[in-house]
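Q: build me a model from this:
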Amino acid sequence: MTPDATLAARVTVDLDALAANWRALDELSGGTASAVVKADAYGLGAARVAPALARAGARRFFVALPDEGAALRAVLGPGPEICILGGFAPADIAVFRDHALVPVLNSAAQARAWFAAMPGAPAGLQVDSGMNRLGMEADELAGLLPLPPSVGFVMSHLACADEPEHPLNARQLGDFRALTDGLGLPRSLAATGGILLGRAFRFDFTRPGVGIYGGAPFAESRPVVTLEVPVIQLRDVAPGEAVGYGATWTADRPARIATIAAGYADGILRAAGAGGLAAFHAGRRLPGAGRVSMDLITLDVTGCAEIGPGTMVEILGPSQGVDQLAAAAGTIGYEILTSLGSRYSRRYTGG
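A: Here you go, the predicted structure:
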């Protein structure tokens, strides 16, 4: 191992690519895109990601919880609107007041509590257009009319936007219109997938999330995340010898096995070991050999004489994006991004 080798895997976030993805989605949205930065900017670090998006032009941000909003206000300062998708609970009133947060009110009870506690303070509303998760039904909304002028927008969320032909998309579009026509409020229905469904779904502003970070269904997105993991040991394995827990991989020829310093504790999901997990080096695919364990992954690097202790191999990057890694684990890119562990060293480029 060379003197500058490390045992720490490394996540690199390309802030220029991230900003370019947001600008592309903003252009598709007709210049109306906000930015969803919940779950610590999908695991990439809201303290660095959100300011980069603000510099790119984002002026409205969405997170899930009040404490996320408070942390975001600390890095963005006054000015940008920070909206809380989970709504409002009276116990959190000081957080909303002290950090100028805007709740997205999801029920009539939340709305009445907010209007009573913070009269005249900005809020948004969410209506349920068919996802049956968060949002008001038609009768709840009707019971709140007329809405106070402090309500600044109304939104809903699509259940199947990543499946363009799914009939629920058109049904939700129609129901959203029926619920919100005549309210006289700016409207929002589309996240990343909804933006790609076309102009009818974009309304007055959009809420891109995963597409900003390089994920599907925004196929034109630039890669944002690189994950490089060091090789910490190599060994030669004879035909018939097994590798890893459960002896699930057995060499059928003389093989060279590299052990790398990451595992499911770092967000490389255990299921990927049975689903075709691979790493890459200099564009060459290095297939997994056996199960993903908590801290370690084993790769078949037979024939790669240039790989030795300290060599960094790529788990995420140009050769394998978040959705390809997700497919190996039978999941989605969102889970891969938000599972990236705290043990990685992190660096940011551009921005």
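
Q: going by C-alpha atoms from here, please, whenever you check contacts or count neighbours.
A: OK.

Q: counting contacts, what elements does the strand or helix carrying V11 pack onto?
A: Assigned by DSSP states H and E, V11 belongs to strand 10-14. Strand 10-14 sits against strand 225-237, strand 345-349, with contacts defined as 3 or more C-alpha pairs under 8 Å, 6 or more residues apart in numbering; DSSP states H and E.

Q: for comparison, sequence B:
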Amino acid sequence: MMSACPDPLWPSYRAGARLTVDLDAIASNYRYLQTLASGASCAAVVKADAYGLGIERVAPVLENAGATDFFVAHVDEGIRLRSVVSEKARITVLHGPRPGASADCVRYGLRPVLNSLEQIALWRDEGSRTDALPEAALQVDSGMSRFGLSDADLETLQADKGLVDGLKVGLVMSHLACADTPDHPANQAQKDRLLQMSARLPPAPLSLSASSGIFLGTDYHLDVVRPGAALYGIAPNRTGPNPLSPGFFRTFRDDVF
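A: Sure thing, here's the model as predicted:
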């Protein structure tokens, strides 16, 4: 006899597997990473719906574990996150404001990462329309060649001080390209470049390390670390056992009818 079939309209019926999210493990990973980088502030990256695990469930757990700084990729993610964390939580938008989105950063208290001269100009223009422009972060390209201000951009900023005068710069950051390979010479080179480039910008806390960079040691922690994948249990590198707890696992359907 065949067993009764579930309603085929149920999403669980159509799925080939079930994803179980361990919120306690995610909180434990955050506290572990916070301890590992105890000399720096430990943020939490929850971009892409907390890496697909559900920002509405994950972000409050991270905040309860001690996170006060959150990073997302886009402005819309920041608006969504703002509704599920406390007012004191700081939300930073990695891709910065697109044209037309600067006003939403101000409205929802989002800190944009300014990655280009164009974004700096957009943010300055927004400042002319508001009396309380929030602080921004500046990203420099220290060698990954993905986002950030170039040497030529910094020369432009130095030649025209008016481009950054008046901006509240709360963070200067970059991103490591080879942090999952601990002995890669690019890691040291990028750290040196960040220090050199940041000296040409307004003084601010520095951030270089995301998940894998935290495991490179205290020299790479600087002022702020930004774990993302590591929060959810993804191994930071392949050099040894994974010290993190799995934040999720899949079970595949084995039922037949």
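
Q: residues in the second structure aligned with the strand holding V11 of the first structure?
A: Mapped onto the second structure using TM-score structural alignment, strand 10-14 of the first structure spans residues 18-22.

Q: name the residues that touch that stretch?
A: S12, L53, P246, G247, F248, F249, R250, T251, F252, R253 (C-alpha atoms under 8 Å, 6 or more residues apart in numbering).

Q: map the second one across to the first structure for me.
A: In the first structure, the residue equivalent to L53 of the second structure is L44, according to TM-score structural alignment.

Q: so that match is in contact with L337, correct?
A: Yes. Between L44 of the first structure and L337 a contact is recorded at 7.3 Å, counting by C-alpha atoms under 8 Å.

Q: mind listing the strands for the stretch 101-250 of the first structure?
A: 101-105, 123-126, 151-155, 187-188, 225-237, 242-243, 249-250 (DSSP state E, counting those that start in this stretch).

Q: to I315 of the first structure, which of those strands lies closest?
A: strand 225-237 (5.4 Å; C-alpha to C-alpha).

Q: for the closest one, packing partners?
A: strand 10-14, strand 255-260, strand 312-316.

Q: just want the angle from that strand to strand 345-349.
A: Using axes from the mean of the first three to the mean of the last three C-alpha atoms, to 10 degrees, the direction of strand 225-237 of the first structure lies 140 degrees away from that of strand 345-349.

Q: in strand 225-237 of the first structure, which residues are buried?
A: V225, T226, L227, E228, V229, P230, V231, I232, Q233, L234, V237 (16 or more other C-alpha atoms under 10 Å).

Q: which residues sit against stretch 92-108 of the first structure?
A: Contacts for stretch 92-108 of the first structure (C-alpha under 8 Å, 6+ apart): 66-67, 69-70, 73, 81-88, 111, 117, 122-127, 134-136, 140-141, 143-144.

Q: one more pass at 7 Å, please.
A: Residues from elsewhere that reach stretch 92-108 of the first structure (C-alpha atoms under 7 Å, 6 or more residues apart in numbering): 66, 69-70, 73, 82-88, 111, 122-127, 134-136, 140-141, 144.

Q: repeat for stretch 51-67 of the second structure
A: By C-alpha under 7 Å, 6+ apart, stretch 51-67 of the second structure touches V21, L23, A27, R31, C42, A43, A44, V46, D49, A50, V84, V85.

Q: identify the farthest-apart pair in those.
A: V21 and C42 (21.9 Å).

Q: looking at the two, which is more packed in?
A: More crowded of V21 of the second structure and C42, by other C-alpha atoms under 10 Å: C42, with 27 against 18.

Q: just give me the match in the first structure for the more buried one.
A: By TM-score structural alignment, C42 of the second structure lines up with A33.

Q: ok, that match - contacts?
A: L25, D26, F205, T206, R207, P208.

Q: go again using 10 Å as the cut-off
A: 22-27, 57-61, 188, 190-192, 195, 202, 204-208 (C-alpha atoms under 10 Å, 6 or more residues apart in numbering).

Q: same deal with L173 of the first structure?
A: Counted by C-alpha under 10 Å, 6+ apart, L173 of the first structure has contacts S129, G130, S156, H157, L158, L189, A190, A200, F201.

Q: could you do M173 of the second structure as well?
A: Counting by C-alpha under 10 Å, 6+ apart, M173 of the second structure has contacts 113, 115, 137-142, 148, 194-195, 198, 204-209, 223-225.

Q: mind doing that once more with 7 Å?
A: So, once contact is read as C-alpha under 7 Å, 6+ apart, M173 of the second structure ends up touching L138, Q139, V140, L206, S207, L208.

Q: report the two of the residues you listed separated the most.
A: L138 and L208 (12.0 Å).

Q: wait, which of the buried residues of strand 225-237 of the first structure is closest to A216 of the first structure?
A: Distances from A216 of the first structure to these, taken by C-alpha to C-alpha, are shortest for V225, at 13.7 Å.

Q: quick check: the gap between the nearest residue to that closest one once chain neighbours are set aside and E228 of the first structure.
A: Residue nearest to V225 of the first structure in three dimensions, not counting chain neighbours: V13, with 4.9 Å by C-alpha to C-alpha, 6 or more residues apart in numbering. Per C-alpha to C-alpha, to the nearest Å, V13 of the first structure is found 12 Å from E228 of the first structure.

Q: tell me which residue of the second structure matches up with P80 of the first structure.
A: With TM-score structural alignment as the criterion, P80 of the first structure matches A89.

Q: I'd say that match and T68 touch.
A: Yes. Counting by C-alpha atoms under 7 Å, A89 of the second structure touches T68, with 4.9 Å between them.
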